[in-house]
Structures are given as structure tokens and as C-alpha cells.
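In: heads up, no residue letters with this:
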């Protein structure tokens, strides 16, 4: 049974609270995997994006548990995103949740889907947890302690993304099957590059681990898609910048859609300028 945990301090993330958030995300992942291992029934939202029973079950579990653990902190989840801006703009802090990021990957059964829970304070990231249920991997980060990775039953490794970024041999996170015209123009700036294919918020985690260098995003995303992964990358030493070169922020406007953005495991002025030229 969950216990109410009072929170304090700038990032509001005590060790006990982090353990509880990881527990909630892992349990949500276990609910997802029960459906993943069977026949997946697919519905569609009004915007034609896919929805499954796994999305719903994960959402219900996370929201229910967060309300028990921190009843004073509101929750915004992809599956309950109809909270008005009039209400949201008064929030000083809140949980931002994507209960199943990468529903298309879930449907394809390629294992590259995640559970994302982030804590936002004053429009900025304070903490984030990314769980990859099919791989039994946990990424967790907070602004006071940094970013870490571990298997469900393994020891933690601290993540450091800020090695020298080599533009002569760049690993760029992108789509397996299709590169947009903007993406093709972006990669044409580099003589030698490799496309690293990945789904969901796993893209940010690859940068945080140093397995990829740059993640340019020229397609639509919502704030719950990026928050937890961005937190992991930034707490590992990387950056996520919008199309004006500013840090990606949260809950600053009516729409929850993000602008185009670029993640880099190390800030690079040339890479940023090539990205900004396409916006």
C-alpha cells in the first residue's frame, strides 16, 4: 500500500519519493507487458493516433498511485489531457506523465516503448523516470543528483553524456523507415554520419548514455513525450533546445505541443546553427 510522502526542497525528489516513482513506473510497465504478450486491440483517438488497453491501464495505475503518494501535486497525463490552460497555468509544480510512449512501437512489438513520469516545477524539469518494460531498464534523473541507469535487479550506473561531440562522425537519432525533407537537409551538413534508429523517449536515453550524439526533431511532439527523457539527458550533461536555441520548457502556453527541438549530448554551436537554419 502506498504511503503519503511529503515533499520539500527545490527538486522535491527525496530518495524515498524517487523509489516510489520508480515503483509506480515499473508496475505500470508490468501492466503494459501483460497486454503486449497477447493480442493487441487497437483503437484510434480523434487525431487518428493509436490507443490500446495498455495505454489506459498504465494511465489509471500511475494517476491513482501519484494521487496517493503526493496528493498535493496535480497530474497531467496524455490520457487525461483535457485540463484547461486556465487551471494549468496556476500550477507551480505538477507531474507530467506519458503512460505509454511509443504506442506504434508497442503495436509493432519491437520493444522500444517507455513509461515516462516527470516532475515539473516553475516550467522547468526537476526530476524524471523513464522505464523500458520490454528491456527491464530504468533511467532516473533529478537536478540535484544527476542521471542513472540500471536493470530492474541490477546495480546503477551514473550517466555522463558530455564527452567530446565529434561532428566528423556523428551518430544521429532518426526514423528507421522514413526521413523527412528537413531531416535529409540537416544530415546533408555532415560528411560522415550514422542514423541510429530508436523509438519513444529511448532516443534521449541513448544520448545520455553516449550511444548517439544528436536527436533533431522536426515532427510534432507533446510535452509529455519529452519531459522525462529530456530530464535524463540534461542531468547527464546534455542539452535540449527549441528552434530559437532556448531550453525546452513546460506549461508556458495553452497548447501542450512542443516546437521543433534538438537534443545534443554536448552543446555544439555549429550543429545548433544548422538546426536553427531549418526552422
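Out: Okay, I see it. Please read these numbers as outputs of a predicted model, since none were measured by experiment.
In: make it CA atoms for all contacts and neighbour counts henceforth
Out: Fine.
In: tell me, what residue is most central in this protein?
Out: The residue lying closest to the centre of the chain (Cα atoms, centre = their mean) is residue 229, at 3.1 Å.
In: and that residue, what element?
Out: Using DSSP states H and E, residue 229 maps to helix 223-235.
In: Now tell me what touches that helix from outside.
Out: Outside helix 223-235, the residues that touch it by Cα atoms under 8 Å, 6 or more residues apart in numbering are 77-78, 96-98, 101, 116-118, 125-130, 139-143, 145-148, 161, 200-205, 207-208, 239-240, 250, 256-258, 265.
In: which one is residue 263 nearest to, not counting chain neighbours?
Out: Among residues not flanking residue 263 along the chain, residue 240 sits closest, at 4.2 Å (Cα to Cα, 6 or more residues apart in numbering).
In: That neighbour belongs to a helix?
Out: No: Residue 240 is assigned strand when assessed by DSSP: H, G, I helix; E, B strand; the rest coil, not a helix.
In: what sits against it?
Out: So residue 240 contacts 230, 233, 234, 247, 248, 261, 262, 263, 264 (Cα under 8 Å, 6+ apart).
In: For those, give me TSV that also has neighbour count and distance to residue 193.
Out: Compiled in TSV, the contacts of residue 240 are given as follows (neighbours: other Cα atoms under 10 Å; distance: Cα to Cα, whole Å):
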residue	neighbour count	distance to residue 193
230	28	23
233	33	21
234	28	23
247	16	25
248	24	25
261	25	19
262	22	16
263	28	16
264	28	15
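In: next, the one to line up against it:
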């Protein structure tokens, strides 16, 4: 049965929306993992970034499920956007989909890639799922509730555990991109001279903070909203924050800006409960 726009946007139905996201992420993750264990054919998009059959097939599964259950809610999906398929209007509530975050890791046979689905309300990521098919970890978040789910080899849920960010303590654990480190990111990390640095690909960086396994994720460099929305939703649900360097929350649905592509993120800092973060204006 389809979930109406009104119900989907209401807090009372967040559980149903999250369950839908969970089901679709697991289905897409199964396809992604099958392709990962076979021959991977890589092609190039117009911006020269790589794309695989896994990206396209996973996105198809997710979009068909979302459009069936949530008709009328705009879907912004990475591969559709790369082909020029973008909703004319987003509305206050819309969906962001990255069917395979960490395509470079996927191609290089690293295991950090994820499937990501998020619902945005009023510019904030409020419901999200991040599924890591190789480790079979599924991270879920809705307002006031976040959990990590263990998934069996046959893609059945075998355990659930609530998660919440931790109080930062010295030395902080900082997660950073494996494939997209920049000099600006490294300069920011150097401000925490005793910190432990963990290199992780994809949206798992948000999830490690949400699960109290890390404290900080600074990102100085280009990301797109579909890269970050689901992990950001999980982090905020677990009590964390994602803010721009001036301390204001990162918002979603950014379009029509001069000299910036639609849906591109500025520099941001994702964190658990860490006091006294250095800020820039």
C-alpha cells in the first residue's frame, strides 16, 4: 500500500518510512554485492567519474520501491542526476539516493562502499539508512532514534542495537576520506595533534561517529548531497551534528547558486559530543 505524502511527512509514520528504506537498502545491497564478486565493468559519466552496473541496478531497485510507496515525493538520485533527470520542484520533503557511495572503493575491491537512502524535511536529513554490504552492517536513523543492524549472509536481520554518539575525549578519533583527502582537511586535522586518524571510505565515516567509534569527520572538499544525507541523518539521530565551518547546520536542497553545482555541499564538520571545535568564518 502506498504511503501518502501527508503520512510520510508526519513523525508518527517515521517508523514505516524507515522500514521501507531498510528493505530497499538490503535488496539493493544484495545486487551490489553480487556484482562486486563478479567482473566489474566500468564506464565514465560526463564529468569523468566512474559508474558501474552496480550503481545503475541498485538505483533502479531503490527508485522503483520509493516511487511505489511514496508517490509524489521527489527523488533526487545520483545516477539519474548525471543523466539530467532532476525534479523540477523538491518541496519541503524530498528523497536523496546514492545507490553506491564509494564507487572508487568498489572498483578497487575495497570494502567500504555503501547503499544510501535519506528523507529530507525542511532542509534537514531526518530519516536515513546506510548499508555496507560486505560487512553486512546496516545503520538506521530517524528523529531521536538510531541503531545498527547485523545482517546475515542470506540478508536476514539477526540483531539490532541502539547507538548514540559518545562524549569526546583525548585523544579524539578522527575519520577522514580514503580517496578524497585534501590539504585543507589535513591542515584541520593537524589542529588535533594527539588525535588518532582512521581512513574510511563512503558514508561510513558518519556512521562510525554515530556508533561511538569515532568523534570527528572534517570534510574540506567537494561532496554532493546524496553522498552525505543518509549518513548525516543517522548521525543526527544518534545525537551528533553536521555543521559548516561557521557553526551553522549543513542544509540540503541547495539549488540555483551562482558558481556552484546544484546539490553540492560546502565544507563541513561532522561530530559527536566534542567541545571547543576550532571554527573558521
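Out: That came through, no problem. Since the model is a prediction, treat every value here as computed from it, not as a measurement.
In: Redo the contacts of residue 240 of structure 1 as JSON lines? Include distance to residue 4 of structure 1.
Out: What follows is those, written out as JSON lines (distance: Cα to Cα, whole Å):
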{"residue": "230", "distance to residue 4 of structure 1": "27"}
{"residue": "233", "distance to residue 4 of structure 1": "29"}
{"residue": "234", "distance to residue 4 of structure 1": "29"}
{"residue": "247", "distance to residue 4 of structure 1": "33"}
{"residue": "248", "distance to residue 4 of structure 1": "31"}
{"residue": "261", "distance to residue 4 of structure 1": "36"}
{"residue": "262", "distance to residue 4 of structure 1": "37"}
{"residue": "263", "distance to residue 4 of structure 1": "35"}
{"residue": "264", "distance to residue 4 of structure 1": "37"}
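In: Map residue 62 of structure 2 onto structure 1.
Out: Alignment note (TM-score structural alignment): residue 62 of structure 2 maps to residue 62 of structure 1.
In: Give me the secondary structure label for the closest residue to that match other than its chain neighbours.
Out: Of all residues not flanking residue 62 of structure 1 in the chain, residue 24 sits nearest, at 6.1 Å (Cα to Cα, 6+ apart). Applying three-state DSSP to residue 24 of structure 1 yields a three-state assignment of helix.
In: Report how many residues lie close to residue 24 of structure 1.
Out: 24 (other Cα atoms under 10 Å).
In: Map it onto structure 2.
Out: So, by TM-score structural alignment, residue 24 of structure 1 is matched to residue 24.
In: Its match reaches residue 68, doesn't it?
Out: No: applying Cα atoms under 8 Å, one finds residue 24 of structure 2 not in contact with residue 68, separated by 11.7 Å.
In: ok, now which ones touch residue 275 of structure 1?
Out: 186, 216, 243, 262.
In: Give me the spatial nearest neighbour of the counterpart of the first one in structure 2, chain neighbours excluded.
Out: The reference is to residue 186 of structure 1. The alignment partner of residue 186 of structure 1 in structure 2, by TM-score structural alignment, is residue 188. In this structure, residue 188 of structure 2 finds its nearest non-sequential neighbour in residue 218, 7.5 Å apart by Cα to Cα, 6+ apart.
In: what helix or strand is that neighbour on?
Out: Counting by DSSP H and E, residue 218 of structure 2 is found in strand 216-219.
In: Stretch 208-216 of structure 1 spans what distance, first to last residue?
Out: From its first residue to its last, stretch 208-216 of structure 1 covers 15 Å (Cα to Cα, to the nearest Å).
In: give me the stretch of structure 2 that it matches.
Out: Alignment of stretch 208-216 of structure 1 against structure 2: residues 210-218, by TM-score structural alignment.
In: Going along the chain, name the helices of the stretch 101-250 of structure 2.
Out: 103-107, 183-189, 204-210, 225-237 (DSSP state H, counting those that start in this stretch).
In: correct me, but residue 118 of structure 1 touches residue 99?
Out: No: the pair residue 118 of structure 1 / residue 99 is not scored as a contact, 11.1 Å apart, by Cα under 8 Å.
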